[in-house]
Each structure stands twice: as C-alpha cells, then as structure tokens.
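1. mind looking at a prediction? Sequence and model below.
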Amino acid sequence: MFNTHKSDKPKTLTGQRLRSYAFALLTRRDYSQAELIERLNRYAANPEEVNDLVAELAQQNYQSDQRVAELTLASQIRKGKGLQRIKQALKSKQLDAELITDELREVDWLEQAYQLKIKKFGQEIAKDPKVKAKQIRFLQYRGFDMDVILKAIARTSEEE
C-alpha cells in the first residue's frame, strides 16, 4: 500500500492518509516518538501535522516511549547484552535520557554477566590467565563494565 523505500516522489500524505500510515507503522512494531516522526516526515506534506499527530498518538497511548524502552531493554537482555551496549541501543532510538536511566536501574548487571559467563564458559572459575582474558574480552564486547566482569568471572556457584 505504502512505498517504504526512499524515492523522488513528492511528499503528499496529509490528514487521514497520514494517520493511516502512522497506524500501519505502529501495528508492525513500536517506534519511539523521534523514530515515528522521522518515518512519517519522509512522506508527509506538513512536518507540523506530523508532530501534532505523533503527540496525539502518544497521548492516546498508541505510541509510548516507555513501552519502546521496556521492549528494547528486554530484547537486549535476552540477546546477552550488557549495560553499555543497551545504553547505545536505547540512545539510538532517541529516547529521553531520564527514561533510559530509570529502565537500566532495575537490572542486576552482575547476575546478567554471570549467567552469560556460565552459558559460554561453564561454572568453573578460570585459573589460566589466557582463559580469564578470553572471558573478559567476551563480556567487554557484550557491553559489561569491568568491575562487573571481574566479579562475574570470579564468582562461584555457591555465591548465587
């Protein structure tokens, strides 16, 4: 129905067609306000109308930055991502910094890092410096802070 790739076509969506396109986007996935405005402005004739529409959709809870933050956080944790990588993902969605901080405060990062370490390397605490370094690099790449990493790789199963 709608052309989803960039083209040289004139920006013509207004009124009900713009509203329909916004709903079509939101039925597929959740967008942050900034992402939705950006997507709609590709085809909208009037940027002011887009801003008003997105504000209205947010007020009616069809669009929610809070929901986007929660879903992104849950998805990133499922993928085994650490604090830094998740912050990056949330910032890329142009969410409010305070909202990001609130979402991240709830997570036990040490537990996340420890579970990931067990999944990849087992419960045994590495004595070999090369193995330790490999575990540290793995968790760093995933976005965990060094203090959390060092605690996670030194943690025993009795400490759970």
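-> In hand now; what should we look at?
2. can we go C-alpha only for contacts and neighbour counts from here?
-> Fine.
3. what's the burial count for Val54?
-> Val54 sits with 21 neighbouring residues when counted by other CA atoms under 10 Å.
4. to clarify, my last question referred to Ile125.
-> Ile125 has 17 neighbouring residues, counting by other CA under 10 Å.
5. just the one 3 residues further on next, same as before
-> Asp128 is surrounded by 8 other residues when neighbours are defined as other CA under 10 Å.
6. next one: Arg17
-> Counted with other CA under 10 Å, the burial measure for Arg17 works out to 12 neighbours.
7. take this one as well and set it beside the first:
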Amino acid sequence: MYNKKQNAKPQEISFERVKGYMIWMIERYGDYSEKTLLQKANLLFKDDTQYNEAALNYLIERDIINDSRYAQRLTESLSERNIGVNKIKEKLYVKGFSAQIINDCVATLNTSESDYFEKALILKIRKFGDEPIEDIKLKQKAMRHLISKGFSYTIANKAVSYSPDEY
C-alpha cells in the first residue's frame, strides 16, 4: 500500500546537514535562542553531536542568531500585553536567555510604574469589576491573580483597593 524504502540507510551527519537544519528551523518557525536551537539540534542529531556547536557558532558569527536582538524584540512584544515586569522576565528565562540579557532588555522598557498600575487596573476591572474589593477572600484572590500576571505586590494592592471616587 505504501511505498516504503526497504533499504533506506540513515543520512550521514555532517556540518552542512546540521547547519542546514538550523537555518531551516529559523526560516520556518522564526527566531530561536541559542540554547533552544542547540537543544533541538542535540535532540535530532543525538547519535553524533560533534557538529552542533560548530554549526551554532557559524550562525552566531554571521549574526543569523542573536540572542540580545531576539530578546529585545520579544520583550517589546510582551510589554504591549497586560502583564507585568516579573512575567516578562519569567517568559524570557523560559526561552533560555541569560540573566544579563534579560536585565538589559527589561531596563530598556519605556514603561513607568503608573503604566503598570493602569495595566493591573485593567485586569482587575475585567475580572473583578470596577469597585474596590472589600471581601478578604475575594481581595486575596484578586491579589494572587495580579501577582501571577507579573505585577509587584504594591501595584497589585493599589489596583485591588483602587476606587475611582478617590482620585
């Protein structure tokens, strides 16, 4: 029924094949961090990983892979969403960026504490209404929700107890 290759021998692993795979991944799916791309190459070419580092270094030298550029673009994209600084840092860490790159990218954000307060307030109003929360259990739930979205405790507390009549 299916034409199966009976005597198909596995392809030989070479520098060009590994490099081609990495370039194909970037072209097909977009940017990757160095760590993630190396993990994917090590997974596919687990029988012989001697070319993986060399192919990665080749792409880094030619600026095809640039962690700081990718992290900066990702940081800007994440800052437009209604999440706080801590959540942005977490998402960058999960992508495999170093702490130095993460701190540099977060430092370049042009957002102030009032911007994060507004984002936290939008989330609070969307989920819990626009009145200040008086019930302790509901207040704790709202605080946990905002803190899980990456906002600091002080900003979350201000948003939860915010009353439009006071300001």
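-> Cool, got the structure. What you see is a predicted model, and the numbers here were worked out from it, not measured in a lab.
8. separation between the spatially most central residue of the first structure and Arg78 of the first structure?
-> The C-alpha lying nearest the average C-alpha coordinate of the first structure belongs to Thr72 (CA atoms, centre = their mean; 3.4 Å). Plainly put, Thr72 of the first structure is 10 Å away from Arg78 of the first structure if you go by CA to CA, to the nearest Å.
9. next structured bit after whatever helix or strand Met22 of the second structure lives in?
-> Here Met22 of the second structure is covered by helix 15-29, with elements defined by DSSP states H and E. Per DSSP H and E, helix 15-29 of the second structure leads on to helix 34-44 as the next helix or strand towards the C-terminus.
10. list the buried residues in stretch 49-68 of the second structure.
-> Using 16 or more other CA atoms under 10 Å as the test for burial, stretch 49-68 of the second structure gives 49, 51-53, 55-56, 59, 65-68.
11. thinking again about what came up before, the helix holding Met22 of the second structure packs against which elements?
-> Helices and strands touching helix 15-29 of the second structure, by 3 or more CA pairs under 8 Å, 6 or more residues apart in numbering; DSSP states H and E, are helix 34-44, helix 52-61.
12. what does the first one contact?
-> Outside of helix 34-44 of the second structure, the residues within contact range by CA atoms under 8 Å, 6 or more residues apart in numbering are 18, 21-22, 49, 52-53, 56, 65-67, 95-97.
13. give me that answer again for 10 Å
-> With CA atoms under 10 Å, 6 or more residues apart in numbering as the test, helix 34-44 of the second structure has contacts from 18-19, 21-23, 25-26, 31-33, 45-46, 48-53, 55-57, 59-60, 65-67, 94-98.
14. pull the contacting residues for the residue mapped onto Ile147 of the second structure from the first structure.
-> Under the alignment (TM-score structural alignment), Ile147 of the second structure maps onto Gln140 of the first structure. With CA under 10 Å, 6+ apart as the criterion, the residues that contact Gln140 of the first structure are 81-82, 84-85, 113, 134, 146, 148-149.
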